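S.K.: dropping the sequence and predicted coords here.
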Amino acid sequence: MRVEVVRKKIEEEIEGIYRLDTMRTLETKRSQPKILSLVDDGDGSFPENDVSLTLPIYMKDFYDVCILGISHGLFCFYGYMKGMRMAVFWNPSIKKSVDIVVPDEIRTVVGFGVCPRTSDPKLVSIPDNLWQVEVFTLSSEAWRSITTNSSLKQIRSITWNQVAIDGCIYWHAHDLDFVNGRRVYQDVILSFDLTSEEFITIKLPDCV
């Protein structure tokens, strides 16, 4: 069963949790965990044995929750709890999770991935004004600001959908350019290197 199938099953589990009306019903559902087989997708991240994909119990308090990303066998959930933006790193193999408070900026895009050099899970928070990008590392358990390079200066919008591949997080974005004196918005791929913590933009062909 490939990663996207596992992702769909977990999304169904999340939807099921929030349809429940009482704690008693919730506990009954959680006492019957779904068993799925996580098969290695080529990077050795996922175990081949059967594991329980029962979600962390405190996620019952989350709302507007989604799967932000999957990297090196870790899932990252994003949502709200008690009025705060929260992210959760979850390792289904060892049934451990860590919750992180995300900076509360308007229209912030958040990305998730694992640094291939240090195996350190990271979050990157990109505010709408792009002025103060922050990075969270699990090893430090803290957010810190980073200096952004020129690749981020022309970006005008970033989609929430992301993918983490080969040590980088990728988003579909739009940047501003000038053609014959006119402002033109172009489709680009924005990447964030999880090791160097630098942004790069890749322009897409006009035919895409």
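M.R.: Ah, there it is. These numbers come from a predicted model, not from an experiment. Residues are numbered from 1 along each chain as shown.
S.K.: use CA for all of it now, contacts and neighbours both
M.R.: Fine.
S.K.: who does whatever helix or strand Glu13 lives in touch, helix- and strand-wise?
M.R.: Counting by DSSP states H and E, the element that carries Glu13 is helix 3-19. Helices and strands touching helix 3-19, by 3 or more CA pairs under 8 Å, 6 or more residues apart in numbering; DSSP states H and E, are strand 63-71.
S.K.: which residues sit against the next helix or strand after the strand it packs on?
M.R.: Next along the chain after strand 63-71, taking DSSP H and E as the criterion, comes strand 74-81. Under the contact criterion CA atoms under 8 Å, 6 or more residues apart in numbering, strand 74-81 has outside partners 61-70, 85-92, 112.
S.K.: got another one to weigh against that:
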Amino acid sequence: MSDNIPFDLQQIIISKLPVELEEIILNKLTVDSIPIGLQSLEHQHQHLLVRYKDAVNLELKYVSIADTDTDTFPQNTVSVTVPQSVVNLDEPYTTIDSPHGLLCLFSITDRKAVIWNPSLRKAVDVVLPDIADDEMCRTVLGFGVCRETRDPKIVKIKMDTKIHMDGGVYVFTLSTRIWRSVYSSNVPSKVTIFGEEQVVVGGVVYWLAIPRVGGGDWYGNLIVSFDLTSEEFGEVKLPDRLAHTHCNLSMIKPRESLVAIEGCVEDSELVYHVWVMKDGVPKLFEKLFTISSHSPYGSLNSIRGFRKTGEALVELQARPSIRTLAAYEPYSKSIKNIGTSEKHIYVYSYTETLLLLDQPVITN
């Protein structure tokens, strides 16, 4: 792109192009022809965004670690400039990562969501209307990017005291900044409890859920999905082992795959069994490995994510009030210390992206 065109105008031109043409142009540009502020984005590097509370002054911090294949990991670590809208967000809040390099932070207390691009150091606020979180009513939220349009979307599901979805399903689309009611022909069972945990894989949002069995008891596990392109719901049936486990079940998204983590206490020791859904086929889950170990850095506390190399990122209890993040290689069982914190550590994998480049920073 010509150096005679002002940088701001270049941003506007790129943002107005069709998605396919935009991707072609960005991929074909040489590093020298891209504005300096966007040069690193052309390479689509993988990073880990780590959120933790400093053990000394209890300050909440974010750092970015280049997720390289080399032995230099995790030496390339830099502090992240956090937008003021994120700093001002009341805790507790939920953060969801996206395959398109965006994160979305939800605060029920603030009735607000913040869509954040760490690569561009840019965030956009979104008001969450008609939010409920009490004994009478509850709101479930999800976030992701549409596969076809690359438009960020927030889905809001409102449930009443009977734990059904008659309260409605609404979708916010960033390009229009409008909330609209969504009709889905395959809304999941009205007797399902959604968990707060969710992941996004390939433009589909997944929630862990608990169905009501027979006469009315809540029992078992299943996964409810929402496709951000078709805006249709679906259900992912788990294999019997996971559907009826009495252990703690959670989900993680390594390398654009849906992974279920089964945390159990076996022989007085906490172990984690890692299962991956094969080829996107429901009920076809394969056990990858089990993590059960003590290390010089502490005892296993939880799995926080995965590197692109397949190493698990685990939280270790170093001593009563200190936890540390480590990279665990499941086959050699070697472990590498990354850092320490006072409270829980959260890890989000993201790639550099130009999404939000054309967005004004205003409150919806």
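M.R.: Alright, I've got the coordinates. Quick caveat: nothing in here was measured; it's all calculated off a predicted structure.
S.K.: ok, the aligned residue in structure 1 for Val82 of structure 2 - how many residues close by?
M.R.: Using TM-score structural alignment, the equivalent of Val82 of structure 2 in structure 1 is Leu55. Here the number of neighbours of Leu55 of structure 1 (other CA atoms under 10 Å) works out to 20.
S.K.: next helix or strand past the helix holding Glu13 of structure 1?
M.R.: Past helix 3-19 of structure 1, the next helix or strand by DSSP H and E is helix 23-30.
S.K.: now stretch 196-204 of structure 2, how far from the chain's geometric center?
M.R.: 7 Å (CA atoms, centre = their mean, to the nearest Å).
S.K.: what does that stretch correspond to over in structure 1?
M.R.: Counting by TM-score structural alignment, stretch 196-204 of structure 2 lines up with residues 160-168 of structure 1.
S.K.: how about the matching stretch: buried residues?
M.R.: Across stretch 160-168 of structure 1, burial judged by 16 or more other CA atoms under 10 Å covers 162-164, 167-168.
S.K.: if we can go back for a sec, any chance you could list what contacts the helix holding Glu13 of structure 1?
M.R.: Against helix 3-19 of structure 1 from outside (CA under 8 Å, 6+ apart): 26, 36, 38-39, 41, 53, 60, 65-67.
S.K.: how much space between the match of Val82 of structure 2 and Leu74 of structure 1?
M.R.: For Leu55 of structure 1, the distance to Leu74 of structure 1 equals 13 Å [CA to CA, to the nearest Å].
S.K.: next: Ile146 of structure 1.
M.R.: 24 Å.
S.K.: out of these two, name the residue with the larger neighbour count.
M.R.: The residue with more neighbours, out of Ile146 of structure 1 and Leu74, is Leu74; 21 against 14, by other CA under 10 Å.
S.K.: the more buried one pairs with which position in structure 2?
M.R.: Match for Leu74 of structure 1 (TM-score structural alignment): Leu102.
S.K.: residue closest to the middle of structure 2?
M.R.: By CA atoms, centre = their mean, structure 2 has its centre lying nearest to Asp97, at 2.4 Å.
S.K.: who's in contact with that residue?
M.R.: Contacts here follow CA under 8 Å, 6+ apart; on that basis Asp97 of structure 2 touches 103-104, 144, 199-200, 348-350.
S.K.: looking at these, spot the one nearest Glu266 of structure 2.
M.R.: Among these, Val199 lies closest to Glu266 of structure 2 (CA to CA), at 27.2 Å.
S.K.: tell me what the helix or strand encompassing that closest one is packed against?
M.R.: Here Val199 of structure 2, judged by DSSP H and E, is contained in strand 192-201. Judged by 3+ CA pairs under 8 Å, 6+ apart, the packing partners of strand 192-201 of structure 2 are strand 94-97, strand 137-145, strand 204-213, strand 248-252.
S.K.: chain center to that strand, what's the gap?
M.R.: The chain centroid and the centroid of strand 192-201 of structure 2 are separated by 11 Å, computed with CA atoms, centre = their mean.
S.K.: average distance between it and structure 1?
M.R.: Strand 192-201 of structure 2, aligned to structure 1 and superposed, deviates on average by 0.7 Å (mean CA distance after the TM-score superposition for structure 1).
S.K.: residue contacts, the closest residue to Phe233 of structure 2 other than its chain neighbours?
M.R.: Using CA to CA, 6 or more residues apart in numbering and skipping residues adjacent in sequence, the residue nearest Phe233 of structure 2 is Phe226, 4.5 Å away. Applying CA under 8 Å, 6+ apart to Phe226 of structure 2 gives the contacts 204-206, 232-234.
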